[in-house]
Each structure stands twice: as structure tokens, then as C-alpha cells.
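**Q** Mind looking at a prediction? Sequence and model below.
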Amino acid sequence: MALRELMGTAASEGLAIGRAVVMREEAAPQAMAYIEAGAEEAELLRFDRAVAAAAQELEALRSRMEAEEREQEAEIFEAHLMLLEDEELIGQAQSSIREQRFSADSAMSDAADKVAELLASLDDAYLRERAADIRDVSRRVIRLLRAGQGPDGVLAFVGNDEGLERSEKSVLIAHDLTPSDTAQLDTASIAGFITAIGGRTSHSAIIARSVGIPAVVGTGKAIDEVKDGQLVIVDGGTGIVLVEPTESELAHYRELQRRQAARQERLKPFHGLPSVSADGHRVELVANIGSVQDAQQALKQGAEGIGLFRTEFLFMGRPDLPKEDEQFAAYRSVAETFGKDAPIVIRTMDIGGDKELPSLQLDREENPFLGYRAIRISLDRPELFKTQLRAILKASAYGNLKVMFPMIATLEEWRKAKGLLEACKQELTTEGVPYNERIEAGIMIEIPAAALLADRFAREADFFSIGTNDLVQYTMAADRMNSKLGYLSDPLHPAVLRLIEMVIRAAHRENKWAGMCGEMAGQPMALPILLGMGLDEFSMSAAAVLPARALIAELDRGKLIDLADKVLELEDAAAVREYVKQHVPALNEVLD
């Protein structure tokens, strides 16, 4: 039976329809080759020249990305340049040439395989997906060592297959795409792509989102059954791929494409506007980010600032810990991206749970989500924590930065964290280093204990930001990584909504502001409820900002106060959804 449907990870939203172009596998790796005794220095020189040439290529790519204002891709190739100086990769290859008399290309291949396999074996998804970067850099060096044999990148595989109608856009089919491949895709001829491996945080997926190419990754071995020239539909929002769709399926997706394009046109006027409800109630729509390049993308997509800077991504994917100056530079860059007045909420390192950091050498835990993580690590390792706090304070001289502590469960934890922040202020004052003495300090409400004590926390903290991703799993006792428990991982369950309402009310009683930085903040179904509850700040993925602003502009906040009260009395999330659908007509088009 012919393949009809694939299911993978939704990596880059949008719909693509086109003829499949299968990226041919590269030639099988050559067998390990050796050099004669006494030839080591000459082989090392050949290797070093290839590495230098690879650096020149990457620098050219980086410069081109910057010239095209594709900052996100430029940052990725900057990281590739750093890999060419990495002791674990380049140093290991040099040692293999010197000590084992491997040929240069064999040494490079062997070193890359070892480092990539180590990363691929880790539990952390972000680190696993950095293996693709290692292989990308290795492939570039090996190509240069082999005197340029074979073309560089995916472009050579697109458009060379006989029998395909070249006036049509293509859907690229590949086992994997390297960041170099993805950055060089011609959007005029490539409608979208599908890969067998990869995840949403792979650099290829990040680049696809930045240039607006619909993509589905991680479809597995079934992708091998897709043939050149077959008509393919890629739904980058759901992870669904249809092969040789029926006429009715094709018509349905073409209509969806038309609607999406029309929606995007309607959203353009909302860029740069304040976020105001139909009856004049003002809120802030800001973005969740993990890097400086994410901040640049968020600004382009209309965010008013940053509601969550996940600083742990500065610590991950590297053998060491970032120094104070490196962190300061990142925080300052984000502040300067948005300007002096835009709010920038920086969450201190949230390692643990599903995010590992090998450089900390943490013990393996049976239940890491309930274990030694986030603020618990920071308070236990105050020198590590103070390095980050000092960097944040120094950057606060360049913008409206705020500091937020994750996983706070008790008042004692909050007071210890605030005490260390005050100690860092004193140090900087003594050193004569400028910082914002009135920097706001708040907590992330993601543990039910903190939500239940919100009235006490509100007397001391400057703000709250509700982290619904963890709040839901802790409230419902359901691991959000367990697909079998998806029915419990619903932020619209009345039990979760009651905690959220309690937190917002407690903040407002003390004249403090309350925000939300979990995925819920950008969900159209949740927006009317949260607006009715009085949430002040909504932090979401950058792509969700303009749709949220357009929806809020149609909502009358005064009328939603009663709706927010009513849903708290319902029995389950399904009842909440049905009630909101019936009472908020503006949702009809968004949810269609």
C-alpha cells in the first residue's frame, strides 16, 4: 500500500504544497585511512589549512547573513566558527593525526562522530540537536580536505532531477538538513522541507522559522518511501505530511493557505501599535526568548519587549560556564535591541527538569522535575548565582531590565535570592560600576505552594510571572513530557484557572503587576479569560504576538470580567472551552 501520510514534529508553521525533491544521500564515508610514519607534520599542516579555509567560508556566510539582516542565521554561523576552535573537536582530530597517524579527513570524521554521538546520547533535546552542527562543520572541513569533491550544501540537490516541473515550488525531502543547507535554501523555489530526524530546537528548524519556510522534522524512516515528483503537502503547524493527496484534500489545504495569507495581511497594521482592548484597556504583549537573535526576531514580529529571557540557553551546549562579561554582553544586547524603555524580564538560570548542564555535574535523579533545579541550584551555589546577578545588574544600566527567580516555593527561598541580589548591588556600588538601583525583582509562579501564598509574596516581590507549563503539571500531578497524560496537561482546567486568578488578585491588592510567560499566554482560547481576570502582561512566542494583539483589539475587557468568574465554576477544561466559544464570537475566525 502506497504511503499516504507522515507524522513528525511541527518545526516551522505554515503550509507548503509542492513536488518532492529527494536529497540524495552523500557518498558513504570512506574507510579509515592512515599516513606513513614521519608524515604527521605535513598532514597536520594540510588539516590546519582546511580548517582555515572552512573558517573563511563560514565568515563569508556569516557576513552574507548579516548583510541580508538575517541575524539569527549569522549567530549560528558564528557558533560554527567557534567550533573550529573547539578542543574537543579540532584538538581531538589533531591528536589523532599526531598520535594514531590518521589521515586528516579520517581524523576529522572520527572526532566529529565521537562528539556528535556523545551529544546525541544526552537526555537534553537542545544538546542532542547540536550534534547536527558538529556534523555540518565536519562535513565542510572534509570537503575541503578532499579538494572540493562534491558540491557544498543542499542547493546541488535541488532542481537537477529530470522530469520535475521546475515552474512549481518544491518540497525538499532529506534524512537531515544542516544549518548550512537550510540557510542557503532558495525560498523562491523551495516551498517547505521534511526531514527524518531533528527537533523543534535544532538550528535547521530555527532557521526555517526565521525565513518562513514551513517544515516538519523527525518523521522517521517512513520518509524513505517518498519519491521524487510526488505531490506533497507539509503542515508545519501540526506536523502532518500528506503524500499524493486526494483532490478534496488538496482543495482543503489550498483554501487554508488562502485564509492564512489573508490573515497575515490583516495583521500587518497591528505592527507597532499598542495592545489595547476594544474598550481601551491596555496590556503588554511581550515575547519569550532564549538568545540575542531571538530578541531581534521578536522585535521584528511586533513584541513590545521581553517577558522571559531563558538565560539557561547561554549555559547549554558548551563544556564551560559563561563568564560574567559574556553574560553581561548578552543581556545588554537584548536591552539595546528593544531600547531604553522596553521591559526586559531576565529569568535566572533554570537548569534541571528536562534541561541538563553537563558542566555542573549534577547527579541523576529519579524525578528531576521535583528535584534539584532552578533556584535550588542557584541558592546552593551562590558564587555561580552571583556571577549571573552581577551581569544582569550591570546590563540594567542600558535598559529597563527586571530580574525574575524561577521555581520559588517558599518565602525563605525568595528572601535568600533577594538577599544575594542586594549583596551584588553593594559590590557593584563599591566598585563604582553603574546599575539600576531600582531594578524590579519578581518571582515566577509555577509551584502551587507559591500560588497559594501569593498574598504574602506580593507584599515583598515587585511582580509575578505565571509559568503555566510547570504550574499545570504540578497542579495536575501529570508529567508534561508524558504523552499518555496529555488529557491532564490542560491550562484551561478550572483548578489551574483558580490558581491563576488567585495570583493576579493578590498582586493587584498590593499594586503590583502580574504577567504570564507560559505557553497559555499566547493561546487564543485563553486570552479572553486572562484579559477578564486582569492579567497585565502576556509573554508568548514571537509569532503569536500580532495575532494576539488583533484578537485583544476586538475584545471588550469589561464584558469579560463576568466570563472569567463564570469559568471558575465549571467542572473541566472541555466545559471551559465550550463556554468561551459560545460567549466570545471574535474567536470564531481565529479558531476556524
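**A** On my side now, so go ahead.

**Q** Could you use CA atoms for every contact and neighbour count after this?
**A** OK.

**Q** For stretch 354-365, measure first residue to last.
**A** With C-alpha to C-alpha, to the nearest Å applied, stretch 354-365 spans 11 Å between its terminal residues.

**Q** Contacts for that stretch, please.
**A** Here stretch 354-365 makes contact (C-alpha atoms under 8 Å, 6 or more residues apart in numbering) with 123-125, 315-316, 318-321, 351, 368-369, 371.

**Q** Identify, from those, the entry nearest to D565.
**A** Ranked by distance to D565 (C-alpha to C-alpha), the contacts of stretch 354-365 are led by F369 at 31.5 Å.

**Q** Report the contact partners of the closest one.
**A** Applying C-alpha under 8 Å, 6+ apart, we find F369 in contact with G352, G353, D354.

**Q** can you check P528 too?
**A** Per C-alpha under 8 Å, 6+ apart, neighbours of P528: I552, L555, R557, L560, A564, V580, V584.

**Q** how about those residues in JSON lines, adding distance to L273, secondary structure and neighbour count?
**A** Putting the contacts of P528 into JSON lines (distance: C-alpha to C-alpha, whole Å; DSSP: H, G, I helix; E, B strand; the rest coil; neighbours: other C-alpha atoms under 10 Å) gives the following:
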{"residue": "I552", "distance to L273": "12", "secondary structure": "helix", "neighbour count": "24"}
{"residue": "L555", "distance to L273": "16", "secondary structure": "coil", "neighbour count": "24"}
{"residue": "R557", "distance to L273": "18", "secondary structure": "helix", "neighbour count": "25"}
{"residue": "L560", "distance to L273": "22", "secondary structure": "helix", "neighbour count": "21"}
{"residue": "A564", "distance to L273": "26", "secondary structure": "helix", "neighbour count": "22"}
{"residue": "V580", "distance to L273": "26", "secondary structure": "helix", "neighbour count": "20"}
{"residue": "V584", "distance to L273": "23", "secondary structure": "coil", "neighbour count": "17"}
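
**Q** then this one, side by side with the first:
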Amino acid sequence: MKVYHGKSVFGGIAIGKTAVYQKSEQQVKRVKTEDSDGEWARYQAAREASIEQLGELYDKACREVGETNAAIFEIHQMMLEDDDYNESVENIIRTQQVNAEYAVAATGDNFSQMFAAMDDDYMRGRAADVKDISERVLNNLSGAGKTGVTTDEPVIILADDLAPSETVQLDKDKVLSFVTVHGSTNSHTAILARTMAIPALIGTDIPLDETTDGVMAVVDGSDGTIYVDPDEETMALMQEKKRADEEKKALLQQLKGKENKTIDGKKIMLYANIGNIKDLAAVIQNDAGGIGLFRSEFLYLEKEDYPTEEEQFKVYKTAVETMAGKNVIIRTLDIGADKQCAYFNMEHEENPALGYRAIRICLTQTDVFKTQLRALFRASAYGKLSIMYPMITSLWEVRKIKEIVEEVKAELDEQGIAYGEPKQGIMIETPAAVMVSGELAKEVDFFSIGTNDLTQYTLAVDRQNPKLDRFFDPHHPAILAMIRMVVENAHKAGIWAGICGELGADTSLTKEFLAMGVDELSVSAGSILPIRKIILETDLSQYGKDIK
């Protein structure tokens, strides 16, 4: 038996045979040609075929993992339509009088190196995307067509790495798990794996040869381990662990419909985070009490131009109607930092996490902000909708938002357009907001603590930088003290305070949050029932209400 360790992307136990997946990378030769027009035409045909394939992948991903997670394939399509990329290919074909394959490979390498050398983490991440689209065009030029993982029986896929396009083509009925040598927990592939609920490991130091191909193995996603050719004792242990996991899932289903209340009577709102209305099915399936974070920026990121008021209104209206009277908290536009939107024409910033983003954009480009607010207020007439404003640092921002809101309501009144009166809250995700939360609480209806950015700004650690993973500690005493302070200040002012960051789904802290008096936890849909189980089993009179 051989044991290899990696980093877990998604938990669970997978037992089955392995299949080593080797990329069918094209061996490109430089061939001189007199027919540059013909080579350019070949490239254009291969490019169009690639765009069509990416469209099919986008549709498949939308059905299986939601529109938000499928957006990478739209990005790939846009990259193939990019003038700079296409002009480079044509220039190499014509000036060097070479074959289309060589021009594509050279362009892909050049652009990939250019992106990899950039300071911005998001742009560095595009290096892998350029390689992916170039490989797709090369496959079409050679007649190889679609690529992906194919297997006749359910297997554990072993690979050096998997591109998003390869991951989404995995037949979930035939793939038990995947284990890769490279990759990052923030990659598109990792996000897709979590959404598809496939046990997966990355960064695994495992050989990809005949010693690991076609043999029995066990992937333990809970501790990031793969056992290759396990002995009888290990196999029996893992089979028992798998049975226990399945029993836990079945038991969790019995918690649907139960109130989120501790043994001693403390109630808490348990909501779900979503990126688009495509995610609503998972919210309903997992019995969430509402939507605690609707990331409206994905409406902007998925488009090539500003979404209109009507487009936004239809999405928000669908969300509140579907949730049938349950609260839907929609966060206003939160782009900038690692979420760039080309048509906003934002200038390059040395430190975008501290730059022009979120509410700062809205209070500067008030026409964009007003369009969204009009759509939100109109949709609030159709259900229980609340609005949440991100990246607040001071009182003047909240008061300026209120002025703009009043202007929007006056416009709607003048035009005779119906709207509701949504509750309005703010995200607490900066140390400044924490320190003045007592004053902010008097101005708004609720707080939602964004622990991802709060941790980043408090610890001065870039959460996008994998080299700093060991320094990014959301359990840091300073973070927990800030959460406690925010909750206390909210309650003094008579408003509620929740958590919508990743920390809200950390079950090791659920009891502590309850004891602090946190009123709401908003998490991924799949975390709802496990957290409900902890809530129902907690007795705060025994646990202690004051956490020091």
C-alpha cells in the first residue's frame, strides 16, 4: 500500500479503481508555407469550432453547477474573440509564413508568460486560461476535436492538473473522485468540484505512471489522503467510514422543516449564500430559511455591458417570488479587487484590495448605483427583499447612500412606479466599521459580517495569495473579538447581526457564535443541515453565554 497526501477541495470517501489522465497536448512543428491566406482561414475555422464547443460547455455547466460557476467558459469565449490574441496569430502566420498550429502555440506561450508575470493575482490566473483555449484551438486544427475525460466504469481520476473545461465534462456517474498533482483551492476547477460534490484532492505528490494506473484506491477527502492499493485493514476502515458518512447524510435529511433553535430556546436565522437565481434550487433543496447573501455583482461580471434596470429587476423579482415570503438579502454591486469588470474601465491599481471597489464605485458612479437601486426597490414590492451595502468604513457613506435612496424613491413616485420598503443593512468587513459599529447601528436595520475581508484587512494578509495561507487565520482572537463587539453594538441599538463570510460555515465555531448572540448565519446551501444539527444539539446554558 502507498499513501499520498494532498490538500482537500471537497470531502467524502471515494473507493474504486484509478485512471491516470494524460493531457493530449499537441506536438507542434514549425512549417513554412506560401499559403498564408489558407492558414489564416484554417485558424478562423478552428477558432469558430472552439467557440461553439465552449458554448456547449457553458450550457452543460449551467445545468449542472449554476450560471456563476459556468462563467469561466464565457470568459474563454471572450478570450478567443480578443483582438490582441487574434492579431498576434495572424501576424505570425503572415510575417513568418508559417502554419496556423505554430502561430497559435507561439501566441499561447507568449500571452501565458505575459499574464504569469503580472503583479495582480487575478491576471496571473488568466495564464492557465490562455493555455486552455490555445490547446482547444490546436485540437481543432489537428482534427482531435473535443477533449476530456472518458471512462466506461466509475473511476478515481489521477492527473497533473485539470482545466475547468475538462472538469465540467466529467461524467459524474463515471467519476468517483479526482486527485491532481497541481492546482489551487481558489481555482475555477476547485470551485466546480465543490459545487459538483465530487471528493477531490489537489497538490498531491503522487506519481502518474503504471504504478498508480488501474489499481484499487481510496480517496479520503476529510484529511486529504489517497491510499493506493490499500491493505485489507485500511479498506475495511475506509468502507466503514464511507457507510458512516452516508448515514450522516441520510440523518441530516430528517432535519428538514425543523426550527433552528437550541435546546434552551435560542433561535437563529440560517440562510444561504448564492451568486445567481440558478442557485435557488439548492437553497430550497437544503431548506434554508432565506437568502442571506445574493452576490449581485455576478449580474455584471457575466455581461459585456452594464445590465439594464429591467434585466436586474427580473432577476431580483424572480428571487423574491421563488423564496415565497422568506427574506432575500441582496448585496449591491461589489466589484473591484479580485472581481474585475472590463466595461467599467477601471485603471490599474497597485493594491486593488484597498482601492476603487464596492460602495466606493457606487458612490462615485451614482448613475450605475441608481439603476440598481431602482430595480431593487421595484422588486421589493413582490416579496421580502432587503438591501445590503458592502465595504462600509464610515458614517458619511451610509448617510450618502440614504440621500441617493431618497432620490430614487422620489423618481419612482413621480413616475407612478410601485415599490416596497426594503430593510437596509450594511456589511461589516473593515476594522473601521467594527470600531464605529455602535454609531453605524443607529443608521441601519441590520449588520452582516463579511469575515473573509475582515480577516484580510485585520491581519494585513492578502487572502488571494496562496503563499500566505499559514498567516490567514480567521480564528485569530482579534477576529473573534471584533465579531463579538459588532454583535453587542447591534443589540444595543436594537438591530440584528449575522455572518455571511466563509467563517459562518465553520462548524467548529457554531456554538461560539451562538453564545456570542449572533442572530444569523448565511452559508453555502450544502452547509445548512450540518449547522442545523449543531444548533439543535446545543444547550447554551451549559456551554456558557460569555466567551472570554
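**A** Sure, I can see it. None of the values given here were measured: they were computed from a predicted structure.

**Q** a markdown table for the contacts of P528 of structure 1, including distance to L497 of structure 1?
**A** Formatted as a markdown table, the contacts of P528 of structure 1 follow (distance: C-alpha to C-alpha, whole Å):
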| residue | distance to L497 of structure 1 |
| --- | --- |
| I552 | 19 |
| L555 | 20 |
| R557 | 17 |
| L560 | 15 |
| A564 | 9 |
| V580 | 13 |
| V584 | 18 |
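
**Q** between those residues, which is closest to E68 of structure 1?
**A** The closest of these, once distances to E68 of structure 1 are taken by C-alpha to C-alpha, is I552, at 33.2 Å.

**Q** My guess is that closest one contacts A278. True?
**A** Yes - judged on C-alpha atoms under 8 Å, I552 of structure 1 makes contact with A278 at a distance of 7.3 Å.

**Q** Can you tell me which of the contacts of F369 of structure 1 is nearest V232 of structure 1?
**A** Using C-alpha to C-alpha, D354 comes nearest to V232 of structure 1 of the contacts of F369 of structure 1, at 34.1 Å.

**Q** can you tell me how far the residue in structure 2 that A16 of structure 1 lines up against sits from I291 of structure 2?
**A** Alignment note (TM-score structural alignment): A16 of structure 1 maps to A14 of structure 2. Between A14 of structure 2 and I291 of structure 2 the computed distance is 32 Å (C-alpha to C-alpha).

**Q** try R30 of structure 2
**A** According to C-alpha to C-alpha, R30 of structure 2 and I291 of structure 2 sit 55 Å apart.

**Q** Comparing those two, which residue is more hemmed in?
**A** Per other C-alpha atoms under 10 Å, whichever of R30 of structure 2 and I291 has more neighbours is I291, with 26 against 14.

**Q** That one corresponds to which position in structure 1?
**A** For I291 of structure 2, the aligned position in structure 1 is I306, judged by TM-score structural alignment.

**Q** pretty sure that match contacts G339?
**A** No - checked against C-alpha under 8 Å, the pair I306 of structure 1 and G339 is beyond contact range at 11.4 Å.

**Q** Now do the contacts for G212 of structure 1.
**A** G212 of structure 1 makes contacts with S12, E13, G14, as judged by C-alpha under 8 Å, 6+ apart.

**Q** To which residue of structure 2 is it aligned?
**A** For G212 of structure 1, the residue aligned by TM-score structural alignment is A197.

**Q** got it, and S189 of structure 1?
**A** Using TM-score structural alignment, S189 of structure 1 sits opposite K174 in structure 2.

**Q** Just give me the neighbour total for that match.
**A** As a burial measure, K174 of structure 2 scores 16 neighbours (other C-alpha under 10 Å).

**Q** Same question for E512 of structure 2.
**A** E512 of structure 2 has 19 nearby residues by other C-alpha under 10 Å.

**Q** Nearest spatial neighbour of it, chain-adjacent residues omitted?
**A** Excluding the flanking residues, the one nearest E512 of structure 2 by C-alpha to C-alpha, 6 or more residues apart in numbering is I547, at 7.2 Å.

**Q** Pretty sure the one you found sits against M516.
**A** Yes - look at I547 of structure 2 against M516 with C-alpha under 8 Å: they come within range, at 6.9 Å.

**Q** quick one on the thing from earlier: can you tell me how far the match of G212 of structure 1 sits from K339 of structure 2?
**A** From A197 of structure 2 to K339 of structure 2 the distance is 25 Å (C-alpha to C-alpha).

**Q** for G108 of structure 2, same thing?
**A** The gap separating G108 of structure 2 from K339 of structure 2 is 24 Å, by C-alpha to C-alpha.

**Q** Who has more neighbours out of the two?
**A** Taking other C-alpha under 10 Å, G108 of structure 2 and K339 do not tie; G108 has more neighbours (24 against 16).

**Q** How is the more buried one assigned, secondary-structure-wise?
**A** Assigned with DSSP: H, G, I helix; E, B strand; the rest coil, G108 of structure 2 falls in the helix class.

**Q** Touching, V115 of structure 1 and E87? I think so.
**A** No - in this structure, V115 of structure 1 is not within contact of E87 by C-alpha under 8 Å, at 10.9 Å.

**Q** More neighbours: which of those two?
**A** V115 (17 against 11).

**Q** any idea which element that one lies in?
**A** Using DSSP states H and E, V115 of structure 1 sits in helix 104-120.

**Q** cool, and K241 of structure 2?
**A** Using DSSP H and E, K241 of structure 2 falls in helix 232-253.

**Q** so where is whichever helix or strand comes after that helix in structure 1?
**A** Going down the chain from helix 232-253 of structure 2, the next helix or strand is strand 269-274, by DSSP H and E. Counting by TM-score structural alignment, strand 269-274 of structure 2 lines up with residues 284-289 of structure 1.
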